[in-house]
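In: Requesting a structural model of the entry that follows:
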Amino acid sequence: MISGGCAHKIEVDNLENGEIIRHKLLLIKGQIRHQTISTSVSATHATSKCTGQQTIALLVKSQSVEYKRKHSTGRLVQQQSQISRNGQFKLLTDLSQHVAESENQQLPLKLELKFCNIVQHLQIFYESVTLNQNSYQLQPLYIVCGDRKPSKEELHENCEKINLNLHLVQSIYAEQLRSAGFGRRTFALHKGCQVFETRQRCEQVWQQNEDNLWQNFAQELLNSCAWGEKPNLKFVAFIGCTKYDGEKVAASEDFSYANIRRHLKGHAALGGGGLALFGTGYFYAWPKNVSEISSCFSNIKPVDLTLFPDDSNYRRTHGGVYATTLGSVVHEIGHTFDLGHTKDGVMGNGFDYINQVFTTDNLTECLPDRIIQQQAPNANVAQPANRPRFTQLKRTSNNFLQKYHEQKSSEPFYFTRNCLIILAHHKWFTYLNCNNGGAEKAEDKLIIYDAISNCVISKAVESHPLCLIEVRSVDNSLVKCWYEMQSDKDKNAIYKFQLPREAIEAIQKNHYLFVLTQTGLITRLCEG
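Out: The predicted structure is shown next:
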């Protein structure tokens, strides 16, 4: 589009006209490009009309007739973003500011993007979805001890941070699945953050490692009156009494991540089964409202290790802490949705880079890789989870040039294809299609492995075709290899799959099979 002789063009990369959005935070990404000027407009004249500005403005306006009738005009929300050196822009907006008049109503919103003398219009629909009690949802919790209840101000601020950042995580999952061609599927949040008062005292919490914290809190939730009989809920819980002894860290003059972690009590970053559990020691770097998100990611203020713990993968900045710890939330929540570990991407080495999803003009970040630790000996105690996962930092030297080219050519924060397939078919992600079918675990002997023919077989012919098979390590659920069943409307559904030699050899050496059907049935084979 040329307006007033301007040669610029606005291209939106991740949003189409008429698209329906069911998550409250929307990231809009795009490019400012130059386009060919028609012969009727001279290049000199077009250039003279350009303002030379380096920001793009977004105006969001409600188009609901009912809303306009009650409020005289549609509500306007405006914000701006800097344009990167290569013309890239990213805008994050809160669609929930435009409240629909009734539940499940598709509220039409007009997006107006302005740059230089160009105006680009898009119309989208924000749908506030009401979920019934049988829907699969994620419930945020703030865990407090009876002997140390926070003030109302502290409680309110921390719960607001939890709500905001889980909505951001919800948006991230939707963006990742959309970019892979699965549509804006994501999980649903049950309610705002709720307080859960544990029977444990602060001293008891501080004395436990994260594995024991996870198991004890999981069992408490399972046995609680409020949350115990809710099989359709998974929980994301934050421990309110996390404490850090910065004075001892400073006295030791050992500022390694391992030593910082030793002096951080009541902390966890662990997910699996029905619970993802985290500490609150890093909330000092988290935003409280949408307008602070970008600046928190970009915050280069050094971490004062005498006052605050650092988990930034050695970036040592407030922005690095926010990126790594929020990325960890995305990663550990992924485990509750049955994702294993991968060598690359969010479920591997890539979750530190979540900041680059929302920021532009990013410098190359050459961060240490991570190692996947083996299971703790008592990780299989009877409880509602399958197996907690453990991710630790490994300080190594990396190839800067390789990282430079990788981050220049594509965003380093991504889910690998096999993870996206699992999420797209997972019952916690199909609620948007009003489909509560499928099951987290397959019925006994519905999906089997025939050791004689080396085949995975779905015995539910015509109803549960195979979708994905992963070969995972028993020790840490690291995916060694995976196979996608290429069955769709144009091809015959697959109910029998013969394993390649590499998979057969792996399951004979401490690996198991993770099997997913097109209908969302999940089973694990060859574990024993």
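In: drop to CA atoms for contacts and neighbour counts, all remaining ones
Out: OK.
In: Looks to me like Leu113 is in a helix.
Out: No. Looking at Leu113 with DSSP: H, G, I helix; E, B strand; the rest coil, it is strand, so not inside a helix.
In: quick one, what contacts it?
Out: 10, 56-59, 119-121 (C-alpha atoms under 8 Å, 6 or more residues apart in numbering).
In: Distance from stretch 277-287 to the middle of the chain?
Out: In terms of C-alpha atoms, centre = their mean, to the nearest Å, the centre of stretch 277-287 is set 16 Å apart from its chain centre.
In: Before we compare anything, build this one as well:
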Amino acid sequence: MRIKIKNLSNPTSVQFPIVIVKGCVENYTQEVWKDAGTRTFLILHHQSSGSVKRCEEVQMEGLKFKLLVRLLPGENILTFDFLGIKDSLHVWYSEPTNEHTVRLVYVIPSDHDGKFQGPENSDCSVESAQQRILLAGELLQTVVAESLWDEGFGRKSFNLEHDVHILHSKLSTEECWTADKESLWEDIGREIMQSQFKHKKCKYLAFLCCTKYVNPNKIEPFSFAQVLKMTKGYVALGGGGLGLFGTASLWTWPTHLTKVQTRLLDEQRIDSRTLMDDSAYRGTVGGMFATSLGSVLHELGHCFDLGHAPTGVMARGFDDLDLYLTLCSRKPVSTGRSSLVPCSNWKLSPEPPADFDLILDEGHGSQDPSSPRFTSIRRTESVSKYLENYARRRYKTETSQSGCGVHWTEPCARILSKQKWIQISQCTEDKVYLQCIQAPLCCDPDTLEIREAGGKFLRYWTGAQEILALTDAEILVNGGGENTGDGGGGCTKKGVIASGVVITQCGEVIRMEYDRIKNSIIIKK
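Out: Here you go, the predicted model:
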């Protein structure tokens, strides 16, 4: 009998504070399965810097486990103990060196006290909101890193600031309630760019505290459209450098990591007569936590230049965040909710107005991330890389049939992994000219994707050689719905190109759109 860690090599090095550990017990006897196969636990000892940090029970189901661990800077030794059988995992945590960061903002209207809506007797204070939002940001770091690793792009994530900034808006509560989503996005974005925490290398996730569900007749809504009509200040919109969200679901977000999995599995029913139900028709506290946090991940994807995809996080796969972070075995929401669409109405993500800059294109990362030295473990870099890749391939094979919607399509994963906020890459400055869109690039292109109206995926190409050889006619024909076979992204449905992006090896992003009058691709200003 042995304990096997399925998703992390030993040792592992990360630059984000929370890791997800997935494992199981193998080679057990029939007696062990009879006694512990249905539901049992193992013991986790967490040591850092030579002292025991904590000891806790980890719940298992079917002799499998999945847990979230908060790391301390430096070496973390995680020792698992099941019936006297032990195994240890070494995880090194170092602070990220990426200058491009994601900032969290809590927006308070000029006439509001800052408290968000929630059940009676729950802590809805500004301080509680900051705790919930910060933990949510850290969880998204973990999900991005783990899901990119699932797709073969390494366990890397965006750099998140450890504070939640307070923006005292000039807008009144009523103005926030009556403004349309796009205008509210623009107004909040403009205020952020005029505030003291403006920074040209930041993207922002902002949360509007005044979202309010108003149901005076205490009816039980029969559809989400009806729920939205009774919700003031509801928004979930991302693009450029800003994702803006309402806070009607914030009360379901925990303040401490130890409560995350319990909350995701919480089957308590939401009283839709008094509180907004944004749970993808599940009607539970756990479902609302999963869907609302997942929607932040989806809109963050738009901020990282991702369009809508046929499957995965950039479709409706974000609803399945509970499946991804726990041992929950329910049917994935994303496979049975075709009536639900991302971004509420599948519209193009908004672009910022000309008078403030939330789309950033300056600077190239010049620093290389530092890696800790594992002097006590004799393993060559090539062997470690081989074992890491082997573990990833095997784990992905084992989990591919689960149906969990938290994954990235290949073009989304490629574009995401190359972002300056995700990866530090020194630009080679080997300037090239991309003939198909008549644009100079600072270095070789990595991925080119074209999209139809609504930012919906049409086709993509990868690799400098293939992309540089493209002509504008090829893009227009492929974007017009021709079946192009197996090359690139293989457009297999009719569609008309409306927009697209190119990302270079160093993370520079060029946005383009289709000019119907000129019948040509132009660079978006």
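In: Could you identify which of the contacts of Leu113 of structure 1 has the most neighbours?
Out: Ile10 (23 neighbours; other C-alpha atoms under 10 Å).
In: name the element that residue belongs to?
Out: Using DSSP states H and E, Ile10 of structure 1 sits in strand 8-12.
In: With structure 2 overlaid, report how far the helix or strand just after that strand is off on average.
Out: Toward the C-terminus, strand 8-12 of structure 1 is succeeded by strand 20-21 as the next helix or strand (DSSP H and E). Compared with structure 2 after fitting, strand 20-21 of structure 1 has a mean deviation of 1.3 Å; criterion: mean C-alpha distance after the TM-score superposition for structure 1.
In: tell me what strand 20-21 of structure 1 is packed against?
Out: strand 118-127 (3 or more C-alpha pairs under 8 Å, 6 or more residues apart in numbering; DSSP states H and E).
In: quick check: angle from the strand it packs on to strand 8-12?
Out: 20 degrees (axes from the mean of the first three to the mean of the last three C-alpha atoms, to 10 degrees).
In: which two in the contacts of Leu113 of structure 1 are spaced the farthest apart?
Out: Ile10 and Leu59 (14.4 Å; C-alpha to C-alpha).
In: quick one, longest helix in structure 2?
Out: The residue-count maximum for a helix in structure 2 (DSSP state H) belongs to helix 126-150.
In: Return the set of buried residues in the helix or strand just after that helix.
Out: Next helix or strand after helix 126-150 of structure 2 toward the C-terminus (DSSP H and E): strand 159-168. Buried positions in strand 159-168 of structure 2, judged by neighbour count with 16 or more other C-alpha atoms under 10 Å: 159-160, 164-168.
In: Strand 159-168 of structure 2 vs structure 1, average offset?
Out: Mean for strand 159-168 of structure 2 is 1.2 Å (mean C-alpha distance after the TM-score superposition for structure 1).
In: how about the helices in the stretch 201-350 of structure 1?
Out: For the stretch 201-350 of structure 1, the helices defined by DSSP state H, counting those that start in this stretch cover 202-206, 210-223, 246-252, 257-262, 293-298, 318-336.
In: wouldn't Ser477 of structure 1 be in contact with Asp338 here?
Out: No. Ser477 of structure 1 is beyond contact range of Asp338, at 10.0 Å (criterion: C-alpha atoms under 8 Å).
In: ok, these two, which is more surrounded?
Out: Ser477 (25 against 21).
In: Please identify the residue in structure 2 that aligns with the more buried one.
Out: In structure 2, Ser477 of structure 1 lines up with Gly455, judged by TM-score structural alignment.
In: Would you quantify the distance from its match to Glu351 of structure 2?
Out: 12 Å (C-alpha to C-alpha, to the nearest Å).
In: For stretch 508-521 of structure 1, buried residues please.
Out: 511-521.
In: wait, I meant stretch 306-320 of structure 2
Out: For stretch 306-320 of structure 2, a neighbour-count test (16+ other C-alpha under 10 Å) marks 306-309, 311-320 as buried.
In: Read off where it ends up in structure 1.
Out: The aligned range for stretch 306-320 of structure 2 in structure 1 is 339-353, by TM-score structural alignment.
In: Count the neighbours of the counterpart of Lys170 of structure 2 in structure 1 for me.
Out: With the correspondence set by TM-score structural alignment, Lys170 of structure 2 lines up against Arg199 in structure 1. For Arg199 of structure 1, the count of nearby residues is 13 (other C-alpha under 10 Å).
In: is it true that Arg199 of structure 1 touches Arg148?
Out: No. Using C-alpha under 8 Å, Arg199 of structure 1 is not in contact with Arg148; the gap is 11.6 Å.
In: mind listing the strands for the stretch 351-500 of structure 2?
Out: 432-434, 439-441, 445-452, 456-462, 499-504 (DSSP state E, counting those that start in this stretch).
In: Identify all contacting residues around the third one.
Out: The contact list for strand 445-452 of structure 2 (C-alpha under 8 Å, 6+ apart) reads 307, 411, 414-415, 457-464, 467-468, 475, 479, 495-505.
In: What residues of that strand count as buried?
Out: Quick answer for strand 445-452 of structure 2 (16+ other C-alpha under 10 Å): 445-452.
In: Distance of the counterpart of Asp180 of structure 2 in structure 1 relative to His267 of structure 1?
Out: Using TM-score structural alignment, the partner of Asp180 of structure 2 in structure 1 is Asn209. Using C-alpha to C-alpha, Asn209 of structure 1 is found at 8 Å from His267 of structure 1.
In: What of Lys61 of structure 1?
Out: Using C-alpha to C-alpha, Lys61 of structure 1 is found at 42 Å from His267 of structure 1.
In: Have a look at the two and say which one is more surrounded.
Out: Per other C-alpha under 10 Å, whichever of Lys61 of structure 1 and His267 has more neighbours is His267, with 28 against 19.
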